[in-house]
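*Asks:* I would like the atomic coordinates for the input below:
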Amino acid sequence: MQLEPYISDLLYRYECVTVPEFGSFLTRRVSATIHETTNAFYPPKKVVSFNEQIKENDGLLARYIADVEKIPYEEACHKISKRVKYLKSYLVQGETIAFENIGSVSLNNEGNMLFEPSYNFNYLTDAFGLSQFTSSKVTRETHKETVQAIEKVIPIAITHNRRQSRGYLKYAAIGIIALSIGGFAASNYYVNQIETHNQLAQEEANTQLESRIQEATFVINNPLPAVTLNVKKQSGNYHIIAGAFRLEENSDKKVNQLKDLGYAARNIGSNKYGLHQVVYSSYENRLEALQALREVKKTHNKDAWLLVQAPKD
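*Replies:* Coordinates of the predicted model:
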């Protein structure tokens, strides 16, 4: 059994994944870095390390394998132990064991485990989708040497006449104050003009509106003939039930569907179970209701039934 897929899955969520009687794979978060020479930007990641001193079974790996493979916990522990014995036998023979996407383990001359992590995989979920990229070097002092050479040949001297400078500053301050006062006055004048215009426009609009209302009220040149609409009001205690719905919005949809089919459908409220009842139509006469029910059962819904409500006082 290969342990690498299960270890990799757990490294995304845990900082320590222990392989019993073998060692533990540890993760440590590292911030984003920039390589000074290559100008390469590396996203934040989890660096994987290995500690052969932590080998006591904490149950994490075995429980995960048992859950994924749907096997008992004891069987998962047995499979791990069998795999560890196989890995150790390879290490004793001087072989290097490669854990895919994790790193490689080998033995040194003293018999201690050496771990070389894999750098092409990132177990930090916060950095998902981020990859390494290289940026061109930014130079901000390209012309510095040229300027220094010019200054050596042609010295640049800046002299100040304090008296003239003070005079210029005085006139400049006076000019700024004058501009500020003028701008403030112009701004106030502009605002007043806008308010006056808005007031006049509002008065004119009110006058036109009043004249139009008077004309529409009292000057009727071509009066239209009156139209009378006869709307049949749904009433009666005999209801042909189309369905009962827990949600009122579903009952409204049913009413619209039945109306599209030509029925005088409507919602008659909730029953004692809290269900919203939809009827095909309602009748005051029992015989008419029964005749309509037979027609509905025959042409549209065989489950329709007749509800008789007690007359209200």
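*Asks:* make it CA atoms for all contacts and neighbour counts henceforth
*Replies:* Will do.
*Asks:* which one is residue 24 nearest to, not counting chain neighbours?
*Replies:* Spatial nearest neighbour of residue 24, chain neighbours left out: residue 18 (4.1 Å); criterion: Cα to Cα, 6 or more residues apart in numbering.
*Asks:* for the one you found, helix, strand, or coil?
*Replies:* Counting by DSSP: H, G, I helix; E, B strand; the rest coil, the backbone at residue 18 sits in strand.
*Asks:* how about residue 105?
*Replies:* strand.
*Asks:* who are the neighbours in contact with residue 248?
*Replies:* Shown in contact with residue 248 (Cα atoms under 8 Å, 6 or more residues apart in numbering): residue 276.
*Asks:* what segments of the stretch 51-200 of the chain are strands?
*Replies:* In the stretch 51-200 of the chain, the strands defined using DSSP state E, counting those that start in this stretch lie at 97-99, 103-107, 113-117, 133-134.
*Asks:* how about this one, so we can line them up?
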Amino acid sequence: MQLETYISDLLYRYECVTVPNFGAFLSQRVPATVHESTNAFYPPKKQLSFNEQIQTNDGLLANYIADAEKIPFEAATLKISKRVKSLKSSLIEGETLSLQNIGDLKLNSEGKIEFNPSYHLNYLTDAFGLSQLVSPAVTREVYKEEAETIEKVIPLTITPEKRKTKSYFKYAAIALIALTIGGFGASKHYADSVATHNQIAQEEANNQLENKIQEATFVISNPLPAATLNVSKQSGNYHIVAGAFRVEENCDKKVAQLKQEGFKARKIGVNKYGLHQVAYASFNDRNEALRELNSIRNNNNDAAWLLVKDLN
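*Replies:* Okay, the predicted model is just below:
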């Protein structure tokens, strides 16, 4: 059984996929980043990690395998157990386990499992269609000033004779007008040149960005089965399932019975098989839900299981 295929499928939708008696693969969203030295743009993604301490069977992986392979829940749990024994044996022998599209696992000197995530797939569906790209830095030229000093642009020569007739005022006025017009023309030419250059650089950057856009790197080889739930507003995404009933009247009787026993029971909608599901309670905190599930299995119903689903 290719256990990593099922884990990979579930990581697209869930933040935690637990392998019973082995550990849990966790995902955390990280924002888009830019590498300053290489000008590489990286889209937002889910960063994977592994927690060896989370080993309680929450039913998520086993239920998915049972549904995908059309086998009972107990048979799926047994297949997972056999695969886990094989994985642990390989780790003890010093092997490095390579889980496709997930990462590598190995034991360190202290006997703890080290995890090196794979970056071949982006499990963040919000980033669908985005891939890494590299854009060259935009260069900008600095133009030299074209205006020079008054002496270099319009040299003035005033002789004593011209001073007597005061005609030098006329030349001075002409020189001042010429300087003003020349300075305005040079300033406008410089501003137009800078604006044109920046527009060309921006267009080049946009063209390079469009050329770098590639097809999505998301590959879901075994997509999750679709489910349509028509339920009222719920609180919490972790639901301890007590049972499912074909007749809604029996579902209502089960809810009433569980409420008499002290549970915050309620109906949580109809699954894809047309069965009305009943939950002992719903929780916002995953650890709290797992503790309550263990208590219910030990004291009330050993067939209870945990459904992780946003019902809003």
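*Asks:* report the TM-score for the pair.
*Replies:* Here the superposed chains carry a TM-score of 0.46, computed using TM-score structural alignment, normalised by the length of the second structure; 150 aligned residues with a Cα RMSD of 2.1 Å.
*Asks:* roughly how far does the residue nearest to residue 24 of the first structure sit from residue 211 of the first structure?
*Replies:* Plainly put, residue 18 of the first structure is 91 Å away from residue 211 of the first structure if you go by Cα to Cα, to the nearest Å.
*Asks:* so can I have JSON lines of the strands of the stretch 51-200 of the first structure showing mean neighbour count and distance to residue 165 of the first structure?
*Replies:* JSON lines is the format used below for those (neighbours: other Cα atoms under 10 Å; distance: least, Cα to Cα, whole Å):
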{"stretch": "strand 97-99", "mean neighbour count": "16", "distance to residue 165 of the first structure": "77"}
{"stretch": "strand 103-107", "mean neighbour count": "19", "distance to residue 165 of the first structure": "73"}
{"stretch": "strand 113-117", "mean neighbour count": "17", "distance to residue 165 of the first structure": "69"}
{"stretch": "strand 133-134", "mean neighbour count": "12", "distance to residue 165 of the first structure": "52"}
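*Asks:* could you dump those strands to a markdown table with distance to residue 69 of the first structure?
*Replies:* Shown next, in a markdown table, are the strands of the stretch 51-200 of the first structure (distance: least, Cα to Cα, whole Å):
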| stretch | distance to residue 69 of the first structure |
| --- | --- |
| strand 97-99 | 20 |
| strand 103-107 | 24 |
| strand 113-117 | 27 |
| strand 133-134 | 39 |
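*Asks:* residue 178 of the first structure is nearest to which of these?
*Replies:* With Cα to Cα as the criterion, residue 178 of the first structure lies closest to strand 133-134 of the strands of the stretch 51-200 of the first structure, at 56.0 Å.
*Asks:* what packs against the closest one?
*Replies:* For strand 133-134 of the first structure, the elements it packs on are strand 40-42, judged by 3 or more Cα pairs under 8 Å, 6 or more residues apart in numbering; DSSP states H and E.
*Asks:* could you list the buried residues of the strand it packs on?
*Replies:* 41-42 (16 or more other Cα atoms under 10 Å).
*Asks:* what helices and strands are in contact with it?
*Replies:* strand 33-34, strand 133-134.
*Asks:* now those strands in JSON lines, with distance to residue 298 of the first structure?
*Replies:* Below are these laid out as JSON lines (distance: least, Cα to Cα, whole Å):
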{"stretch": "strand 33-34", "distance to residue 298 of the first structure": "78"}
{"stretch": "strand 133-134", "distance to residue 298 of the first structure": "73"}
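*Asks:* can you say which of those is nearest to residue 297 of the first structure?
*Replies:* For residue 297 of the first structure, the closest of those is strand 133-134, at 71.9 Å, according to Cα to Cα.
*Asks:* mind listing the strands for the stretch 51-200 of the second structure?
*Replies:* Taking DSSP E, counting those that start in this stretch, the strands of the stretch 51-200 of the second structure run over residues 97-99, 103-107, 113-117, 133-134.
*Asks:* so which of residue 18 and residue 211 of the first structure has more stuff around it?
*Replies:* residue 18 (23 against 12; other Cα atoms under 10 Å).
*Asks:* that one and residue 84 of the first structure, how far apart?
*Replies:* Distance of residue 18 of the first structure to residue 84 of the first structure, given as Cα to Cα: 12 Å.
*Asks:* rewinding a little: who wins for proximity to residue 29 of the first structure among the strands of the stretch 51-200 of the first structure?
*Replies:* strand 113-117 (14.1 Å).
*Asks:* what angle separates the closest one from strand 103-107?
*Replies:* Interaxial angle of strand 113-117 of the first structure relative to strand 103-107 (axes from the mean of the first three to the mean of the last three Cα atoms, to 10 degrees): 160 degrees.
*Asks:* quick one: list the elements packing against strand 113-117 of the first structure.
*Replies:* Counting by 3+ Cα pairs under 8 Å, 6+ apart, strand 113-117 of the first structure packs on strand 45-51, strand 103-107.
*Asks:* among these, which comes closest to residue 167 of the first structure?
*Replies:* Per Cα to Cα, nearest to residue 167 of the first structure of these: strand 45-51, 63.7 Å.
*Asks:* can you give me the helices for the stretch 51-200 of the first structure?
*Replies:* Assigned by DSSP state H, counting those that start in this stretch, the stretch 51-200 of the first structure shows helices spanning 60-69, 73-92, 144-153, 162-218.
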